[in-house]
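Student: below are the sequence and a predicted model for it; my questions follow.
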Amino acid sequence: MENPVVIISRNPRIQELLRNLDRVIPTQTTILITGETGTGKEVLADYIHQTSDRAPFPFVKLSLSAMPEDLLASELFGHERGAYTSATTEKKGLFEVANRGTLFLDDIDDVPLSIQTKLLRFLESGDMIRVGGIHPVKVDVRLVVASKVNLKKMVDSGRFRSDLYYRLHVYPVQLPPLRDRREDIPLLVDFFNRQFGNGAPIRLDEKVLSRLMAHDWPGNIRELKNVVHRLVLLNDSKTGLPDLPEDFLPFGFSSVSGTDCLSCLIGQEKTFEQVVHCLEGRLIRYAMAETGGNKQQAAHRLGLSPSTFRDKLERVEKGGISIYSSCSDC
């Protein structure tokens, strides 16, 4: 028995999506899931299977991207003995393997036109023909497909069959990117933290969670999962900002150590006073970015009195270094 799939979300759009989907799952309707890479299309397909009456039977999945056309045809529909040189035995395709269950085809937008024709035949008649065969094979399969791009645009450009598109588009589901459901980030972080921590999750510093909340997540949930995995691997109990990948860090944090400034001093590109000025500027930029521009909090963060911080800030700005721009001095 597979572990039950749980969709973790408090986002209203996701919750409405699931409520509507629960009405469609008991039917045999083909479902098209669209969304950016990493938004959880495969997880949703697994949820559809596990909550349907097909759950006791196979859930078979295949990514259609970057697979040679002849190999893809054999993988999906099987082949007869002698269909080609290396076909020494008969082989069942994934449609037959998934009989009575669910077949999930990811990256349907990458499927060649010749395979699209075969998929259309299955959707219209419920049968398929093996490579090298002549007799139709009847299969009982619930088809769920996913696309990372707008299929209608592919239809308009002639790269996707319009008749197949309308067969697949009976019930489309659009998964939003993680940046549009930020309220789910703490829930997902906690889930992955417990998953990778084997029941002993690490403590996440509040500033770490703030950084995770502020990130745009171009890789969506998959990227978040990998970042949390990294944090768990690198820490025994508690995390801090330095444990995050560099592109998550507040501006200037990764170079606050002053390694570049030291290089400037050793290489005699700058005087000692200039290097100190540059390093102070980096520390001040970091503190201001971390506190959202609040000077009192930034002073506290650096362990300075408010008056001392103001003086240093004025000197840095008089020196021509904006606290809101990157450091070009080192």
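Tutor: Yep, it's here. For clarity, every value in this text was computed on a predicted model and none was experimentally measured.
Student: when you work out contacts or count neighbours from here on, use the C-alpha atoms and nothing else.
Tutor: OK.
Student: closest to the centroid, which residue in the chain?
Tutor: What sits nearest the mean C-alpha location of the chain, by C-alpha atoms, centre = their mean, is residue 38, with 2.5 Å.
Student: can you classify that residue as helix, strand or coil?
Tutor: coil (DSSP: H, G, I helix; E, B strand; the rest coil).
Student: and it, how far from residue 133?
Tutor: 37 Å (C-alpha to C-alpha, to the nearest Å).
Student: residue 94 too?
Tutor: Residue 94 sits 16 Å away from residue 133, going by C-alpha to C-alpha.
Student: surely residue 281 and residue 314 touch.
Tutor: No - at 10.4 Å, residue 281 does not count as touching residue 314 under the criterion of C-alpha atoms under 8 Å.
Student: between the two, which is the more surrounded one?
Tutor: residue 281 (25 against 11; other C-alpha atoms under 10 Å).
Student: that one: what secondary structure?
Tutor: Taken by three-state DSSP, the conformation at residue 281 corresponds to helix.
Student: the structure to be compared is supplied as follows:
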Amino acid sequence: MNSKFSFVHLFNMKKESLTIITQNEKMREIINRIDKIASTDSSVLLIGETGVGKEIFAEYIHRTSHRSEKTFVKLSLSAMPEDLLESELFGHVKGAFTSATNEKKGLFEIANHGSIFLDDIDDVPLSIQTKLLRVLEQREIMRVGDTKPIPIDVRLITASKVDLKELVSRNIFRSDLFYRINVVPFTIPPLRARKDDIQPLAEHFIKHFAPEKNLSLSKAAIKCMVNYNWPGNVRELRNVIQRVCLFAEREIIPADLPVEIRGEENLENIIKACKRCFVEDGMIFDEVMACLEFNLIKEALDKANGNQSKAAKSINLSLSTFRDKLKKYKLI
């Protein structure tokens, strides 16, 4: 498929690897329920915050269905401009509008006999909701500018980051469309509600991003990550680990993590936290010293507004030694 929109992704699932990492009981229950309905053609609605992994579950549903050999198409409805959305979903004929110099298949046609995943269904305009309802009821689409219906056979999977019932009550979302897509709903819990998944997910991402480095997570780093709220969910965790893997050399310690995840606001708190981890988690000497040194150097630099000479003097280090520390901890 040719598209100028990067948020439209089309691929054959057999050519892609798919891994769902979890040891959480609720997540396992969701997977077990999905396994029971995956072989059907029922519409599925995935509900959950941004970044919880709804797209992975949509792919999993397709992979385990009888349509797995066919095409899987996904589209973020929030990313698509409204004036182009109808054409992207249903296609258009030549001359349908000014820039329609050629006919074009829509995503529903491309996904015929396969599955289509529409993310952010809560953002779809009412005008498009009406057309989606027609597709579900009549199993056919009509290209923009055409009068000839085209039969389709597609399994629809949708996702929402909010409760659609609330949108229905506010007349923002059509109730008849809601009932059509809500045949089998699944609510994916946020990462903060399944903290037992944080370590296995982090270790999985480490192996993915730095397989050659043989990195590991210290107990103190794991504790910091478990205590963090993860507003961006699994996507945020993935991005953090990707960034950490760029700089870490052996064992990932709290000093390697972003300050909001370390959760320490000043040097006094850092010292208290290191003492606590040393006693409770068996934090080794090198970890404690690296944690203290990193934060001492960083705080000195922050207080000196980036002036290296002033920062070095404030903690009684030579400028050359201070700069060596900055390089060591990738602060410059």
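Tutor: Looks like it came in fine. Small disclaimer: the values here were computed from a predicted structure and weren't measured.
Student: hang on, the earlier thing: residue 94 and residue 133 of the first structure: which has the busier surroundings?
Tutor: Neighbour count, other C-alpha under 10 Å: between residue 94 of the first structure and residue 133, residue 94 has more, with 18 against 15.
Student: list of residues touching stretch 66-79 of the second structure?
Tutor: 7-14, 39-40, 59, 62, 85, 107, 110-121, 123-124 (C-alpha atoms under 8 Å, 6 or more residues apart in numbering).
Student: buried set for it?
Tutor: Neighbour counts over stretch 66-79 of the second structure (16 or more other C-alpha atoms under 10 Å) mark 67, 68, 70, 71, 72, 73, 74, 75, 76, 77, 78 as buried.
Student: please apply the same query to stretch 1-13 of the first structure.
Tutor: Quick answer for stretch 1-13 of the first structure (16+ other C-alpha under 10 Å): residue 9.
Student: measure it end to end?
Tutor: The first and final residues of stretch 1-13 of the first structure sit 30 Å from each other (C-alpha to C-alpha).
Student: equivalent analysis for stretch 303-321 of the second structure, please.
Tutor: One end of stretch 303-321 of the second structure to the other measures 18 Å (C-alpha to C-alpha).
Student: neighbours of residue 248 of the first structure, just the number please.
Tutor: By the other C-alpha under 10 Å criterion, the neighbourhood of residue 248 of the first structure contains 19 residues.
Student: that one touches residue 211, doesn't it?
Tutor: Yes - contact criterion C-alpha under 8 Å: residue 248 of the first structure and residue 211 qualify, at 6.5 Å.
Student: if we can go back for a sec, among the buried residues of stretch 66-79 of the second structure, name the ones in strands.
Tutor: Mapping the buried residues of stretch 66-79 of the second structure onto strands (DSSP state E) picks out 71, 72, 73, 74, 75, 76.
Student: what lines up with the fifth one in the first structure?
Tutor: Going back to what we said before, that points to residue 75 of the second structure. Taking TM-score structural alignment, residue 75 of the second structure has residue 62 as its aligned residue in the first structure.
Student: counterpart of residue 244 of the first structure in the second structure?
Tutor: In the second structure, residue 244 of the first structure lines up with residue 257, judged by TM-score structural alignment.
Student: host element of the nearest residue to that match once chain neighbours are set aside?
Tutor: Nearest residue to residue 257 of the second structure, sequence neighbours excluded (C-alpha to C-alpha, 6 or more residues apart in numbering): residue 244, at 6.7 Å. Using DSSP states H and E, residue 244 of the second structure falls within helix 233-247.
Student: now that helix: which residue numbers in the first structure?
Tutor: Under TM-score structural alignment, the match for helix 233-247 of the second structure is residues 220-234.
Student: what about the nearest residue to residue 234 of the first structure once chain neighbours are set aside, neighbour count?
Tutor: Among residues not flanking residue 234 of the first structure along the chain, residue 243 sits closest, at 7.4 Å (C-alpha to C-alpha, 6+ apart). Applying the criterion other C-alpha under 10 Å, we find 17 residues in the vicinity of residue 243 of the first structure.
Student: residue 243 of the first structure contacts residue 231, correct?
Tutor: Yes - here residue 243 of the first structure reaches residue 231: they are 6.5 Å apart, a contact under C-alpha under 8 Å.
Student: residue boundaries of the strands in the first structure?
Tutor: 31-34, 59-63, 102-106, 127-128, 137-138, 142-147, 171-174.
Student: save the ones you listed as JSON lines, and put in distance to residue 6 of the first structure too.
Tutor: Shown next, in JSON lines, are these (distance: least, C-alpha to C-alpha, whole Å):
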{"stretch": "strand 31-34", "distance to residue 6 of the first structure": "17"}
{"stretch": "strand 59-63", "distance to residue 6 of the first structure": "16"}
{"stretch": "strand 102-106", "distance to residue 6 of the first structure": "18"}
{"stretch": "strand 127-128", "distance to residue 6 of the first structure": "32"}
{"stretch": "strand 137-138", "distance to residue 6 of the first structure": "33"}
{"stretch": "strand 142-147", "distance to residue 6 of the first structure": "18"}
{"stretch": "strand 171-174", "distance to residue 6 of the first structure": "17"}
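Student: report the buried residues of stretch 127-144 of the first structure.
Tutor: For stretch 127-144 of the first structure, using 16+ other C-alpha under 10 Å, the buried residues are 127, 128, 129, 130, 131, 139, 141, 142, 143, 144.
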